[in-house]
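J.: Provide a 3D model corresponding to the input given below.
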Amino acid sequence: MANDLQLNLGTLRSSMQLTLHTHHASRIWHGRDASQGRATIIGLNGFISVMNKMKRAAELDDPYADAWMLRIEEKLNSTKASIKALREQIDLALSEVPEALSMGENLNVQPVRLPLFVNAQLGFMAVYLLADYDDLARRLILAHHTALIDRRTLEHLLNEGAHALRSLFSLAQQFKASGVKRDDYLSNTPAALKARERFGDVPEDVLDGSARSPFAPPLMRRPASGVEHPGTSGRDVDVPSECFDQTHVVEDDAQVAIPSEEQC
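T.: From the prediction side, this is the model:
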């Protein structure tokens, strides 16, 4: 009788929001419009949209999406290292505050709170980087206000951090789903030939599934080389689109999806 018990479970959701205290971080969220001959760069919300599309393409067995996930993950790690290096510089400056002086956190009395609906793990990694940059900017402004750094140093470090994030987002702008699957690529179908002409060749280790981002979705098919990707146990796995509730929209048409179950 217990086996006949029906559980009418709803979807799993977690309410999330990002709090920003500085105009510098807010501008990174919104991106940069084309002006004075500079190219348009998407903001964090646009980056999240691209990562959602990239993950979905990887779910559909697009080998180019897998290659792009590795490329973006590498860029995320280098961006994180850049912001960490900037943080170490400002921490060193703030360490010069005498023990007799107590300084609290430099917080905005009216911060902006932005709702987050993120489906791709690489999108979350960028959210953490923007939060780190916001914290960096707050500390830099405090250090300048208390005469620990001069204005030139303030502007230089702020620009360095902003450049690192915008470089990441600019790279993501180049992603385009190929529309082909691994079988198409291996069979040299007309669509795969067009994809090769447009995007180049897929590295062999990406094609056979031995080189994949740890955040890549399970492969829909057994890798051609017989190499099992950790977590798939050699089984063909397909994550259907029905597992996602694609009803949330954030700015700049950044459609996102939230898993309806931990495992569908």
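J.: drop to CA atoms for contacts and neighbour counts, all remaining ones
T.: Will do.
J.: quick one, helices of the stretch 51-200 of the chain?
T.: 63-94, 121-145, 151-172, 182-187, 190-199 (DSSP state H, counting those that start in this stretch).
J.: helices and strands around the first one, which ones?
T.: The reference is to helix 63-94. In terms of contacts (3 or more CA pairs under 8 Å, 6 or more residues apart in numbering; DSSP states H and E), helix 63-94 is packed against helix 44-59, helix 121-145, helix 151-172, helix 204-207.
J.: To compare against the first, here's the next sequence to fold:
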Amino acid sequence: MKGHNNTNRPGPLRNSNSLELNTKEAVALFYGRKKTEELNAIVGLNVFSSKIKDINNAAHNNDPYADFFLLKIDTALKETEKRLIDWQNDFTELSDKSLIKINQGGSTKPVTLETSFSSVYANIALSLLKRADNLMLTIYALKHIGMINRAKCNKHITEVNRMMRKAFLSADGYKYLNINRRDVEQKTARYHQAHIAMKFKEELPHEILNKSLRAEHAPNIVIDPNDIFKKPKKTIGKKDD
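T.: Next up, the predicted model:
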């Protein structure tokens, strides 16, 4: 029997997701928006996912600064999920006080998006965007039946948008400078450049440098050939008395 060759092996796995958005705010949060004289800029999920991909690749290549940012992103997304769930519960409880059975409703022409994000965190953010879309639908429904007024509705919608933009901004500040833990250990010029470029005022936490603290969905770190073939350090033991 002939041995297997590369042609008999399956290629890399590829996944795709789709979601339906009903509010114009959620669509804007996905695509983003450039700043104009009338409107503020919106950081979109598509830009966030691109940054996440770069950070994820750098973390795979042993960049401790990328690991630092992945932890920051992980925390931001988990906090956002909790807030969205809590808000949804609060507004659902408010709707239950109405004598009218509220149908959350939806757009007459929802936008269906197809995505193929490679990063787990980009897909988590996509799920949060759908939660935000559902939450805003609930808020609009409450305004429609008079449970909240227009001013409160606009205030709550703004709060949801602000929270989502803040989550997407968690990836800001990282700069790829082809650095790894060896650079940090040896305090190379590249290390100093990275530290200044990313505006760090203190050293990275020891737990990040020794890899004991990493984000829940951080990628595997590629093995450094220098570590494989590095000769073990000689230890000088004490002589017996």
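J.: TM-score of the superposed pair?
T.: Superposed pair, TM-score by TM-score structural alignment, normalised by the length of the second structure: 0.83. Supporting alignment: 221 aligned residues with a CA RMSD of 2.3 Å.
J.: For Ile258 of the first structure, which of the helices of the stretch 51-200 of the first structure is the nearest?
T.: Closest to Ile258 of the first structure of the helices of the stretch 51-200 of the first structure is helix 121-145 (CA to CA; 11.4 Å).
J.: Now the closest one on the second structure. Mean distance?
T.: Superposed on the second structure, helix 121-145 of the first structure shows a mean distance to its aligned partners of 0.8 Å (mean CA distance after the TM-score superposition for the first structure).
J.: doesn't Asn45 make contact with His30 of the first structure?
T.: Yes - assessed by CA atoms under 8 Å, His30 of the first structure is found in contact with Asn45 at 7.2 Å.
J.: what about those two, which has more around it?
T.: Asn45 (25 against 16; other CA atoms under 10 Å).
J.: Ser26 is in contact with the more buried one, correct?
T.: No - in this structure Asn45 of the first structure lies outside contact range of Ser26 using CA under 8 Å: 11.1 Å.
J.: Spatially central residue in the first structure, please.
T.: Residue closest to the mean C-alpha point of the first structure, counted by CA atoms, centre = their mean, is Gly123 at 2.6 Å.
J.: Touching, it and Gly46? I think so.
T.: No - the criterion here is CA under 8 Å, and Gly123 of the first structure misses it with Gly46 at 9.9 Å.
J.: how about the closest residue to Val50 of the first structure other than its chain neighbours, what does it touch?
T.: Leaving aside its sequence neighbours, Val50 of the first structure sits nearest to Ala172 (CA to CA, 6 or more residues apart in numbering; 6.8 Å). Going by CA atoms under 8 Å, 6 or more residues apart in numbering, Ala172 of the first structure touches Phe47, Val50, Met51, Ile72.
J.: out of these, who has the most neighbours?
T.: Counting by other CA under 10 Å, top hit in those: Met51 with 28 neighbours.
J.: Val256 of the first structure: which element?
T.: strand 254-259 (DSSP states H and E).
J.: now that strand: how far from the chain's centre is it?
T.: 13 Å (CA atoms, centre = their mean, to the nearest Å).
J.: What range does it cover in the second structure?
T.: Counting by TM-score structural alignment, strand 254-259 of the first structure pairs with no residue of the second structure.
J.: Report the inter-axis angle for that strand versus helix 44-59.
T.: Angle of strand 254-259 of the first structure versus helix 44-59, following axes from the mean of the first three to the mean of the last three CA atoms, to 10 degrees, is 50 degrees.
J.: mind checking what Ile73 of the second structure lines up with in the first structure?
T.: That one, Ile73 of the second structure, aligns with Ile72 by TM-score structural alignment.
J.: OK, contacts around its match?
T.: Residues near Ile72 of the first structure by CA under 8 Å, 6+ apart: Leu122, Leu168, Leu171, Ala172.
J.: Could you measure from the first one over to Asp208 of the first structure?
T.: With distances defined as CA to CA, to the nearest Å, the gap from Leu122 of the first structure to Asp208 of the first structure amounts to 22 Å.
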